[in-house]
Structure formats: structure tokens, C-alpha cells
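Peer 1: Okay, here's the prediction I keep looking at, along with the sequence it came from:
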Amino acid sequence: MASLNPLAPSFSPSKLTTSVHSQHHSPGAGIPGPSAHGSCTQNNLSAPAHRITPLTQSFIRLSFLNVCSLRNKVAEVADILQQHNFDIFGVAETWLDSTTSDSDIDIPGYCVIRHDRPVRRGGGVCFYFRSGLQVKPRPELSDDNIESSWIEVKGRRRRQLVGCFYRPPDEPILYWQNFEEQLHRAFVDNPSITVIGNFNVNVSTPYPPCPIARKFLELCNCYGLTNHVHAPTRISPACPSGTTIHLILSASQDISECHVLPLTISDHFEIEANLHLQVSRSVSPQEVERVRAQRNTRSVKLCEFRRDVSSAGLDDFTNTRDVDTMWASWHTKFLAVVDKHAPIRYVSSNRKSHPPWSDRELHKLNQRKSQLHRRWLRDKGNQNLHVQFKQARSSARNAYRRKRNDFFRAQCAASSQNPRKLWNVINSVTNRKRNNRTCLESAVANYIFGQAIPSLRAIIRHLESKYPEEQEKAHMVDELS
């Protein structure tokens, strides 16, 4: 009996902090199972339903980034989504076309909706949204005159339209007329609108001297949309002080905690915010493990606690002689007092996961980059600090890619004798599913990792003899060689 912790929320010895929905506990042991969303009972201990269910959240984590070619940066985008746990992620300048399938840019745990530029190269927008969210694509709200994409997020009490836009710098003045028509079409359908995107219009000052920027903000105000991004979102040699061209437009009460985050995968900065919309979504086991139960001991008044313990009758064992019954009676009475003064609350640990190739060197490079960026933001006229920040950003980007490549090379070398593991590594690098792999890619991969075909000429002969449909691609390889 002396070894048991009386402050634990169950009879078994445990710490003050216990994990909810843990696989090591069963519902009968005092921890609710995955299907117990309504209440939590732990030896006569109950808690409100909203404290224990991680399936309901009062806001959506929203983000936007101009990536400048998504195809070769899918791994970096996947790392951002994993580290920051975004629910909706808008991307501009995807540079995708009909030759790129959705499986080429697939990220596990997320669905993708894209709108490619129909004619010339570049441009394009897309959405990544968590697969557990109830999202409906709204292609009827978009048109070919503007690079945009719309989705509708279903909340518990309302629906929210979210649009992602990209406006090229050389777009004519006719763009704003088309933008107003599209905005009006969305507003008639649903007044709850949030717009994110890169409009290439600098709105960094309260009253922009640019007439286009002033007209743009007045147009947004007509529909009740307010810009929530006020820090520079891109630094360029032409404007070392920074320009605010990436915007989050929504009603003032719908957005909170808007931040600008400098990243290393693009010369554009990432913007993020919380969109206030109560939604229900499925939660992965990793997220459930991060929800913890702990007692709130900050507001305990020791004098009142001692008085209640003394008057609780903890030493009254007149009705029984059984040791287990006596312990259960004492434990129940004592927990009733503890629950009154230090109730249980359920919180998230907010632990950010890092990629497996992250180490101390990469952490120091990112710290150095962040320090120089903060110093340069305080003194934007200092060109020396600007140059040092760009060098540190390049060093961090190159180190990240080098360590990532070394990690996958080591994984391939370790799996060289196991084809199944090897293909899992290849698919994780290329973000392609097994059934979308072409014969040419299989042959080239086999050649690279030394599994079957010894030379590039052998690849060509192998394709011509076994896969007639790939002869054209094989001749292309022959010309390149």
C-alpha cells in the first residue's frame, strides 16, 4: 500500500501525467479506449467530454507557401506538414502540367487538389488538406482567367470557403475585374470566405502608395475581408526591406495568431494562421499519444486542502476488515478531495517531430540562420547582415539536402539485398505508388542500385525486347547516352 501513489487517477501506481488512449491500457483499467469519446471514468473520477476527446478542435491550422516548382520539393513540403501539423496548406507556383500525375506529388496523410496553368509554363496553385477533414472541392467557383482553387471545409456549425490564388507580376489590370467576379461568385454561394495567396501586390504600409494595392484592399473590404499579414513575406535585391505580397484575407474574427516563417526551400516566406472553425476530424495514433492527462496544481490552496483532508474521514474503517476494501475506501475519499483542489486537465504536449536525418549540425545551422534573420529585421539597412543571412540560408538548405540524400543512400545500401525494402525506399524518395511505376523507371532503378541490369545499353536492349511499348522512351535514353 505504501508504494501506491494516491494522486494517480487510477488504482494502479502511475505518474501524475498519463497518456490518453494509450495502447498499454484498456478501458477497464481506467483509461478510455479509442471509441470512448463521451466521458472518462477512473474509479469514480469523471471529466467533461470536451476535455478528453482529441477529435474536435476549435480552429484549423492554415498555411501558404510559394514553392517555385513543387515537383522537386515534395519531400521538403512533406517535412513542413509533418513538423508543423498543418490542416490546410496552400501552394502557389507549382509549375505542374498534364505530364505530372497526382501520385507524383502525393504526401501520406494528405489529399491534394490542384489547378495547373493551362497554357504556358509556370504558375499553378494547389491545396494539401488533411485526409480526416471534411473538404469538398469547388471547381465551379474557379475559371481559366485566374489561377485559383477553391475548397469548402465543413465545420460543426458552418461551412467555410477557402480560396488559393496566384497573380503573376506581369498580369494586366483586367485581372482585378476577373478577381472581383470570382470573389462575388463565391460570396453569393457562402459569405464565410478566407482567401490565401501570392498577389504580387505590396501592402506592407498602412496606406500603400501603389494605386493597385489601394484598389485591391478596398475591393477586399467591400466583401468584409481584412488582411492579417503585416510582416515582409519576400526579400529580394530589388527591395531589401522586404515586400508583403503573400496575404491571408478573411473576416477579422476568423483569423488569429498569424505569423511569417522564413524557410530554406524558397526565396518566399511561409505564412501561417489559425482559422477559427470548429471541426471534427480523425486523429492518427501519433497525435493521440501526444494528448496527456495531468493535474492542475497551480491553484491549490494548501490550508483549505489540509482542512478538507482532515474532515474527509480517511481513517474510518469501522465497516470492514478487508485490506483491499479499506484501501479502496481510503483511495476514493482522498481522490474526491484531490479532484476538488487539483482537477485533471487534458493537454497536448506539442512535441514537434524531426526528420530522421536531422542532427546537431543542421540544428545549429538553422539557429544561425534564424539569428541572422532576426538581427537583419531589426536593422534592414545593413547590407552586410542581409548577405550573411542569405549565406546562412543557403548553407542550411544545402546541408539539409545533403543529409537527406546521404540518409536515403544509406537506406538503399542497407536494403540492397531485399527488393521489397529497396522499393519502399525508392517510393519514399520519389513519392510514387507501386502501381504507377513505369517499366522504364523500374529498369533505371534496377540499374542504379545494381539489382539486375549492368549497363545503360543493356537497359535499352532489355526495353526493346521485353517492353515494345517503351521503345520510344528507350530511344530517347539512347540519344541522351
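Peer 2: On my side now, so go ahead. Residues are numbered from 1 along each chain as shown.
Peer 1: For the rest of this, base every contact and every neighbour count on C-alpha atoms.
Peer 2: Noted.
Peer 1: For the closest residue in space to R158 that isn't next to it in sequence, give its distance to L219.
Peer 2: Closest residue to R158 apart from its sequence neighbours, by Cα to Cα, 6 or more residues apart in numbering: L277 at 7.9 Å. To L219, L277 is 25 Å away according to Cα to Cα, to the nearest Å.
Peer 1: Between these two, which has more neighbouring residues?
Peer 2: Per other Cα atoms under 10 Å, whichever of L277 and L219 has more neighbours is L277, with 21 against 16.
Peer 1: mind checking how far the residue nearest the centre of the chain is from D267?
Peer 2: Centroid-nearest residue in the chain, with Cα atoms, centre = their mean: F86, separated by 2.5 Å. Relative to D267, F86 is positioned 21 Å away (Cα to Cα).
Peer 1: try N66
Peer 2: Distance from N66 to D267, counting by Cα to Cα: 8 Å.
Peer 1: Between those two, point out the one with more neighbours.
Peer 2: Set side by side, N66 and D267 show more neighbours around N66, with 26 against 17, by other Cα under 10 Å.
Peer 1: Tell me how far the more buried one lies from R138.
Peer 2: Distance, N66 to R138, by Cα to Cα: 22 Å.
Peer 1: Next: V229.
Peer 2: Distance from V229 to R138, by Cα to Cα: 25 Å.
Peer 1: on that earlier part again, show the contacting residues for the residue nearest to the residue nearest to the centre of the chain when sequence neighbours are not counted.
Peer 2: Residue nearest to F86 in three dimensions, not counting chain neighbours: R61, with 5.0 Å by Cα to Cα, 6+ apart. R61 sits next to N85, F86, D87, I88, E272, A273, N274, L275 when contact means Cα atoms under 8 Å, 6 or more residues apart in numbering.
Peer 1: want to compare, so here's the second one:
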Amino acid sequence: MDEVNRMLQEQGFDILCISESWLTDPTQDRILVFPGYRIMRGDRPAGPAGGRRAAVRGGGVAIIYRDTLTATILPIPTAGSCESLWLCIGGGGHRSVTVGAVYRAPSVPVASAIGDLHDQLRAALGYGRPTFCLGDTNINLLRPDGPGVRQYGAALHELGLFQLVRVPTHLEPSESLIDHVITNVPDLDADVLPPADAVADHLTVTVRVPFRRGSRRPAPFTARSWRKVNWDAVCLDFLRADWSAVYSAADLDNKVGR
């Protein structure tokens, strides 16, 4: 947590997506303290008591975002092959965006995970907002003939999506590009932070999105037309009015209320 907080303060991220949070139900949000930020969690389901998945640790995703923003969980369906959390994030006059954090465990078959991710992305795009999906897919794009790479590329192409990361994000035991940024916003670039004091054995991928502030609709109001008013009559009504209740009110709010 100290390393994550240091990263948030030094980098000034508005939104941070985390793969493999390793959080579980007993871990309460109140102990996950990130000053100036809030957290939403998508913990890995523990499975039925005594079941095969009950003892499986790890996994899980989370999204940390500035407390000046608002976030709403989106009901994106999943088949369970690709762990995920999807939010609509906006506020502060900025345009709302759809953000997803995803993780595919290496033990999950590539084909089923790609199909699950494809369906999630299609559902997310249905909200009609700029969409960003970040996370560890464990699909190494440095190996064009590797497991699932072609199927993965075809799935993104079908949905009109772009994968922004072009350099290795995981260095040991060999270099691989398994941490991706998927978006429907063209002409963006992703960077990889240097590995000094890395939080994990994955490098941190960053993307800057220069969204303009959304235009606010003017609030409707009702006004009385004063063009034909008889001002002498108005002044006479004021003179005849009983102002004693206003004079006796203790403070300005009560005077206005009278």
C-alpha cells in the first residue's frame, strides 16, 4: 500500500487499475487508505466452502480513482474466464468514460478468456462512451505466433479497438508484453514506467487522455416578465404590507422565509 500511495502521489494519476489485487472478503475497504482517492474492488470469488476454488488465492482486480470523481459500477456480464471490474467514471466537469480492469490467470484457457473478454468489451462499448480496458491478459504480443495472439487481435479488430502498448511490460524470466491498454479512442500513446522500486514484477503502463471538459447544459428557470408592470402599484403594495414578521425574525434565513 505504501508503494501504491507513493506512485499515486508522484505520478498524479486520476485513475489506477490494478490486476492481481489479491484482496478477499475479509479485507475491509476501511483499511485500504489512499489519501485523495477511493477504491472499487472486483475480488476473485472464493467459490463454495470446501470447493476446489475455495483455497485458490490471488487474482482479483481493483480501480483506484480520485475522490473528486464519481464512479458507478457497470453491470457487464462475464463468463468467469476473465476477471474484471467495469466502471463509469466522470465528474469535475470532465467527460465520463468507461474504464475496465481485467486479469486472465495463466491457468485459464486462452480461447475461452478471449471470448469472454470480447463479450465484455462489446457490452462496454454499448454505453457509447470513450472506453479503456487495462490489465494483465497473459497474452504475449511479442510472439505473433503465440497462443491466442491472432485470435485476440481479430477480436479487437472486429470491435474497432486499439491496443496501445508496444514494449515489454514483464521482464523475467524473459521479456513479454502481457499488460495491455485497449481503447476505442484513436491516436493515443501508452508509456511504460521504469522498473525502479517496482510495486510488482510487472512494469506500470500509463496512458494520458486529453479530454476536454464537457459542456454543461444551462439550468432551466422560470422568470416573470416585468415589461408591463405598474411600478406605482408595486410600491404601494410594499407600503401596505405587514413587515412585522420580517422585523422580528432572528436571522437572515428566517427573514427570507417570512
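Peer 2: Looks like it came in fine. A quick note: this is a predicted structure, and the numbers were derived from the prediction, not measured.
Peer 1: TM-score of the superposed pair?
Peer 2: Taking TM-score structural alignment, normalised by the length of structure 2 as the basis, the two superposed chains have a TM-score of 0.72; 201 aligned residues with a Cα RMSD of 2.0 Å.
Peer 1: Helices along the stretch 51-200 of structure 1, start to end?
Peer 2: Using DSSP state H, counting those that start in this stretch, the helices of the stretch 51-200 of structure 1 run over residues 74-84, 174-189.
Peer 1: which of these sits most buried?
Peer 2: helix 74-84 (a mean of 17; mean count of other Cα atoms under 10 Å).
Peer 1: Could you check how far whichever residue in structure 1 pairs up with A113 of structure 2 is from N66 of structure 1?
Peer 2: Taking TM-score structural alignment for the superposition, A113 of structure 2 sits opposite Y175 in structure 1. In this view, Y175 of structure 1 and N66 of structure 1 are 19 Å apart by Cα to Cα.
Peer 1: what's the answer for G197 of structure 1, then?
Peer 2: 8 Å.
Peer 1: same deal with V444 of structure 1?
Peer 2: Distance of V444 of structure 1 to N66 of structure 1, given as Cα to Cα: 32 Å.
Peer 1: ditto for V309 of structure 1
Peer 2: 60 Å.
Peer 1: what is in contact with G197 and N66 of structure 1 at once?
Peer 2: By Cα under 8 Å, 6+ apart, G197 of structure 1 and N66 have these common neighbours: V91, A92.
Peer 1: quick revisit: residues contacting the residue nearest to the centre of structure 1?
Peer 2: I60, R61, L62, S63, R130.
Peer 1: Residue in structure 2 paired with D79 of structure 1?
Peer 2: D79 of structure 1 maps onto R6 in structure 2, by TM-score structural alignment.
Peer 1: try A414 of structure 1
Peer 2: Taking TM-score structural alignment, A414 of structure 1 has no aligned residue in structure 2.
Peer 1: so how many other residues sit close to A414 of structure 1?
Peer 2: Neighbours of A414 of structure 1 using other Cα under 10 Å come to 12.
Peer 1: cool, I31 of structure 2 as well?
Peer 2: 8.
Peer 1: Tell me the residue in structure 1 aligned with it.
Peer 2: I31 of structure 2 maps onto D104 in structure 1, by TM-score structural alignment.
Peer 1: how much space between its match and V429 of structure 1?
Peer 2: 11 Å.
Peer 1: And the aligned partner of A251 of structure 1 in structure 2, how far from L159 of structure 2?
Peer 2: Counting by TM-score structural alignment, A251 of structure 1 lines up with N184 in structure 2. Taking Cα to Cα as the measure, N184 of structure 2 and L159 of structure 2 are separated by 9 Å.
Peer 1: ok, these two, which is more surrounded?
Peer 2: Taking other Cα under 10 Å, N184 of structure 2 and L159 do not tie; N184 has more neighbours (18 against 13).
Peer 1: Just give the nearest non-adjacent residue to that one, would you?
Peer 2: L161 is the one closest to N184 of structure 2 (Cα to Cα, 6+ apart), at 4.8 Å.
Peer 1: what are the ranges of the helices in the stretch 101-250 of structure 2?
Peer 2: So, for the stretch 101-250 of structure 2 - with DSSP H, counting those that start in this stretch - the helices run 110-125, 149-158, 231-240, 244-248.
Peer 1: which stretch among those comes nearest G90 of structure 2?
Peer 2: Shortest distance between G90 of structure 2 and those, using Cα to Cα, is found for helix 110-125: 15.4 Å.
Peer 1: helices or strands up against the closest one?
Peer 2: Applying 3 or more Cα pairs under 8 Å, 6 or more residues apart in numbering; DSSP states H and E, one finds that helix 110-125 of structure 2 makes contact with helix 149-158.
Peer 1: Tell me the residues of structure 1 aligned with the helix it packs on.
Peer 2: Per TM-score structural alignment, the counterpart of helix 149-158 of structure 2 in structure 1 is residues 213-222.
Peer 1: So what touches that stretch?
Peer 2: Outside stretch 213-222 of structure 1, the residues that touch it by Cα under 8 Å, 6+ apart are W176, E180, V201, N202, V203, Y207, P208, T226, L249.
Peer 1: now do 7 Å
Peer 2: Applying Cα atoms under 7 Å, 6 or more residues apart in numbering, the external contacts of stretch 213-222 of structure 1 come out as V201, N202, V203, P208, T226.
Peer 1: so which of these is the most crowded?
Peer 2: In terms of neighbour count, V203 stands highest of these at 26 neighbours, by other Cα under 10 Å.
Peer 1: Touching, S280 of structure 1 and H50? I think so.
Peer 2: No: S280 of structure 1 lies out of contact with H50 (Cα atoms under 7 Å); the separation is 12.0 Å.
Peer 1: who's more crowded, the two?
Peer 2: More neighbours surround S280 than the other of S280 of structure 1 and H50, with 17 against 14 (other Cα under 10 Å).
Peer 1: Just the buried positions in the match of helix 149-158 of structure 2, please.
Peer 2: For stretch 213-222 of structure 1, the neighbour count (16 or more other Cα atoms under 10 Å) marks A213, R214, F216, L217, L219, C220 as buried.
Peer 1: same question, stretch 185-196 of structure 2
Peer 2: For stretch 185-196 of structure 2, the neighbour count (16+ other Cα under 10 Å) marks A190 as buried.
Peer 1: so how far is that stretch from its chain's centroid?
Peer 2: Relative to the chain's own centre, stretch 185-196 of structure 2 is displaced by 17 Å; criterion: Cα atoms, centre = their mean, to the nearest Å.
Peer 1: Strands of structure 2, residue ranges please.
Peer 2: Counting by DSSP state E, one finds strands in structure 2 at the ranges 15-19, 37-42, 61-66, 70-73, 83-91, 94-103, 131-136, 162-163, 179-183, 190-192, 205-207.
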